[in-house]
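Chemist: Have a look at this prediction, sequence included:
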Amino acid sequence: MTAIHPSAQIAEGASIGAGVRIGPFCAIGPEAVIEDGAELVSHVVVDGATRIGAGAKVLPFASIGTPPQDTKYKGEPTRCELGARSLVREGVTIHRASVGGGGVTRVGAGCMLMAQAHVAHDCILGDGVILANNVMLGGHVHVGDGAFLGGGAAVHQTVRIGRLAMVSGLAGVTNDIPPFGYVFGLPARLVGFNKVGLLRRGASRDQLRTLRLANALLFKDPGEFAARLQQAAERWPDEPLVQEIIAFIRDPDRRRQLVRPGRMTAPELGGVDEENGEGQ
């Protein structure tokens, strides 16, 4: 059964689904939609044209759908969406879109946003994304399915982060990260690929060997990058992981440069294989 605490403020016009639980001192705006089975634990603000997906859970002092931190925004109608079964921890902020983007800020299904993470206007997060504590996403950032961003990482506006990419804690990301890439440092540098994440999602050992060769060709070998990119496309035409990286790089809508390759020194390695740069 739906359970709403007497101290919660639900504006007229808000849509509350079946089995929703809304705890003490939550504030729900008139355009909000809270889908079946969602839970707002306490002191949660849901503002604007915001949809909270079925089974999502939002912990205290999170704020979802509030206006963007954009001086050009003058109250135009834009939206915010939190996907089904996503978990939003304490103090997270997710702002609705500005008029300069696609009109929606979207967090996909099954995501986990840890305490104090910030998702700015017009960001698009795929399914299964994890933002650790205090991650900061600037406006218009796109994050692919299954990507992981470590605590305190800061991502510049309009950056794209590919599927299953891995960003180390405290990294400063100013350029695009290809799918499966592992980046480290300030500014962030590409130091390997997310081997463990790929294995957990069914990639074969043969695919990983091919991906290692492709990464070496694209990001370590000498020569003009465009020529190496074409060489990789022709050498592995039937390998979907390699082709996904190539398509990401060739995307005509890309607005930022590709992250530059680098190398981690021994004291910095942590959970990364020094020889192969394989994220853990």
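Modeler: Perfect, I can see it now.
Chemist: drop to CA atoms for contacts and neighbour counts, all remaining ones
Modeler: Will do.
Chemist: how long is stretch 55-68 end to end?
Modeler: Using CA to CA, to the nearest Å, the span of stretch 55-68 from its first residue to its last is 25 Å.
Chemist: What are the contacting residues of it?
Modeler: 35-50, 75, 79-98, 120-121 (CA atoms under 8 Å, 6 or more residues apart in numbering).
Chemist: quick one: Asp36 and Arg21 touch, right?
Modeler: No - judged on CA atoms under 8 Å, Asp36 makes no contact with Arg21 at a distance of 9.4 Å.
Chemist: First-to-last residue distance for stretch 148-157?
Modeler: End-to-end distance for stretch 148-157, by CA to CA: 17 Å.
Chemist: How about residues contacting that stretch?
Modeler: Under the criterion CA under 8 Å, 6+ apart, residues 129-141, 164-175 lie in contact with stretch 148-157.
Chemist: residue boundaries of the helices in the protein?
Modeler: Remark: helices assigned in the chain by DSSP state H are 195-200, 205-219, 225-235, 240-250.
Chemist: Next, the buried residues of the longest one.
Modeler: Spelled out, it's helix 205-219. Under the neighbour-count criterion of 16 or more other CA atoms under 10 Å, helix 205-219 has Gln207, Leu208, Thr210, Leu211, Arg212, Ala214, Asn215, Leu217, Leu218, Phe219 buried.
Chemist: That one vs helix 240-250, what angle?
Modeler: 30 degrees (axes from the mean of the first three to the mean of the last three CA atoms, to 10 degrees).
Chemist: try the third one
Modeler: In terms of direction (the same axes, to 10 degrees), helix 225-235 departs from helix 240-250 by 150 degrees.
Chemist: before we go on, here's another structure to hold up against the first:
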Amino acid sequence: MSNNIHPTAIVDPKAQLAGSVTVGPYAVIGPEVRIGEGTTVGPHCVIEGRTTIGRDNKLYQFSSIGAMPQDMSHGGEVTELVIGDRNTIREFCTFNTGTFKEQGVTRVGSDNWIMAYVHLAHDVRVGSHTVLANNVTLAGHVHVGDWAVIGGLSGVHQFVHVGAHTMIGFQGHVAQDVAPFMTVDGNPLAVRAVNLTGLKRRGFSDERQRVIRQMHKLIFRSGATLDQAKAEVEGLRGQGGDEDIQTMLDFLAASTRGLVR
């Protein structure tokens, strides 16, 4: 057994752990688990199911990773959890595998900061560079875009999509899709402004910020119908933010839960 694995840990012989993986006391790792170089598994973590974890992740104590989905229709089919690289996963997190209602995979990207007691249900997709604060709960089939920030004690309803570069405030009750680049909070949840602080931190140019502010006004402040607003957004092309315009239009086209406005 590797010197990096504490003698009280239980690691199934069939598990595939890279040589530099560190496993803390009393952790349990199942036979279908694969873990990449440099990842640290804290004390008392349980990693089971068909779970793949990439490089240089840090899992803190008492997390449950890769358990079967909490879905009463799940018949024991073999599904997966895939986690990327350089994620921080704090204490008492619970990530479940997917179901065949979607693609059979729950997926987490890279460079995410995931705080204590976060729950990722079956078939969730979390992008990269996100922040999920303490006690965030994502129901089944929720998709979260890159660079999104979700405030503590927030719950996201099943099938909701959260766009890239969004900011959801503390105790958000998220029952509809949240458009990219927006800050939302309150009860009921509402769009408050463009997430300019986040965009500036990520180096968005003045031109890109201006176009995003125009999209915000057209969609959320003009009083136009959503179809009218989308047509107006199309007319903004050529002003230096075409990539962001496409991100917004693609998101709106895929929205099925209605839009937080």
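Modeler: It's in. Just so you know, these numbers come straight off a predicted model, no measurement behind them.
Chemist: TM-score for the pair, please.
Modeler: Laid over one another, the chains give 0.95 as their TM-score (TM-score structural alignment, normalised by the length of structure 2), with 258 aligned residues with a CA RMSD of 1.3 Å.
Chemist: out of the helices of structure 1, nearest to Leu186 of structure 1?
Modeler: Of all the helices of structure 1, it is helix 205-219 that lies closest to Leu186 of structure 1, at 18.7 Å by CA to CA.
Chemist: and that closest one, how far from structure 2 on average?
Modeler: Here the mean offset of helix 205-219 of structure 1 against structure 2 after fitting is 1.6 Å, by mean CA distance after the TM-score superposition for structure 1.
Chemist: Could you tell me where that helix falls in structure 2?
Modeler: The alignment of helix 205-219 of structure 1 onto structure 2 (TM-score structural alignment) covers residues 206-220.
Chemist: neighbouring contacts of that stretch?
Modeler: If you take CA under 8 Å, 6+ apart as the criterion, stretch 206-220 of structure 2 is touched by 181-182, 191, 193-194, 196, 199, 224, 226, 229-230, 232-233, 236, 239-241, 244-245, 261.
Chemist: Tell me, how many residues neighbour Cys21 of structure 2?
Modeler: For residue 21 of structure 2 the amino acid is Val, not Cys. Neighbourhood size, Val21 of structure 2 [other CA atoms under 10 Å]: 20.
Chemist: ok, now the one 4 residues further on?
Modeler: Residue crowding around Pro25 of structure 2 was assessed by other CA under 10 Å; the count is 17.
Chemist: Can you tell me how far it is from His129 of structure 2?
Modeler: Look at Pro25 of structure 2 and His129 of structure 2: by CA to CA, they are 29 Å apart.
Chemist: cool, and Leu249 of structure 2?
Modeler: Using CA to CA, Leu249 of structure 2 is found at 22 Å from His129 of structure 2.
Chemist: These two - which one has more neighbours?
Modeler: Neighbour totals were compared for Leu249 of structure 2 and His129, and His129 leads with 21 against 18 (other CA under 10 Å).
Chemist: residues touching the alignment partner in structure 1 of that one, list them.
Modeler: Aligned by TM-score structural alignment, His129 of structure 2 pairs with Gly128 of structure 1. Applying CA under 8 Å, 6+ apart, we find Gly128 of structure 1 in contact with Gly108, Ala109, Gly110, Cys111, Met112, Asp145, Gly146, Ala147.
Chemist: let's see it at 7 Å
Modeler: Shown in contact with Gly128 of structure 1 (CA atoms under 7 Å, 6 or more residues apart in numbering): Ala109, Gly110, Cys111, Asp145, Gly146.
Chemist: quick one: which of these sit in strands?
Modeler: Counting by DSSP state E, no part of those is found in strands.
Chemist: Neighbour count and distance to Ile10 of structure 1 added to the residues you listed, as a markdown table?
Modeler: A markdown table is the format used below for the contacts of Gly128 of structure 1 (neighbours: other CA atoms under 10 Å; distance: CA to CA, whole Å):
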| residue | neighbour count | distance to Ile10 of structure 1 |
| --- | --- | --- |
| Ala109 | 23 | 25 |
| Gly110 | 22 | 26 |
| Cys111 | 25 | 26 |
| Asp145 | 22 | 33 |
| Gly146 | 23 | 34 |
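Chemist: which of those residues line up with contacts in structure 2?
Modeler: Among the contacts of Gly128 of structure 1, the contacts conserved in structure 2 (both residues aligned by TM-score structural alignment, their matches' CA atoms under 7 Å) are Ala109, Gly110, Cys111, Asp145, Gly146.
Chemist: nearest spatial neighbour of the first one, skipping sequence neighbours?
Modeler: Same thing as Ala109 of structure 1. Distances taken as CA to CA, 6 or more residues apart in numbering place Gly83 nearest to Ala109 of structure 1, at 4.1 Å, with adjacent residues excluded.
Chemist: What of the fourth one?
Modeler: Closest residue to Asp145 of structure 1 in three dimensions, ignoring its sequence neighbours and counting by CA to CA, 6+ apart: Gly126, at 4.3 Å.
Chemist: now that neighbour: how far from Arg160 of structure 1?
Modeler: 11 Å.
Chemist: So between these two, which is more surrounded?
Modeler: Arg160 (28 against 21).
Chemist: Quick one: residues contacting that one.
Modeler: Val141, His142, Val143, Asp176, Ile177.
Chemist: Over to Pro30 of structure 1?
Modeler: Each residue near Pro30 of structure 1 by CA under 7 Å, 6+ apart is listed here: Ala11, Glu12, Gly13, Ala14.
Chemist: Please render the residues you listed as JSON lines that adds distance to Ser63 of structure 1 and neighbour count to the earlier fields.
Modeler: Formatted as JSON lines, those follow (distance: CA to CA, whole Å; neighbours: other CA atoms under 10 Å):
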{"residue": "Ala11", "distance to Ser63 of structure 1": "16", "neighbour count": "13"}
{"residue": "Glu12", "distance to Ser63 of structure 1": "19", "neighbour count": "11"}
{"residue": "Gly13", "distance to Ser63 of structure 1": "19", "neighbour count": "12"}
{"residue": "Ala14", "distance to Ser63 of structure 1": "16", "neighbour count": "16"}
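Chemist: so of these, which ones are in strands?
Modeler: Filtering the contacts of Pro30 of structure 1 for strands - DSSP E - leaves nothing at all.
Chemist: Kindly indicate which of those lies nearest Ile28 of structure 1.
Modeler: Ala11 (6.0 Å).
Chemist: Tell me how far the residue nearest to the closest one when sequence neighbours are not counted lies from Gly192 of structure 1.
Modeler: In this structure, Ala11 of structure 1 finds its nearest non-sequential neighbour in Pro30, 4.8 Å apart by CA to CA, 6+ apart. From Pro30 of structure 1 across to Gly192 of structure 1, the span is 47 Å (CA to CA).
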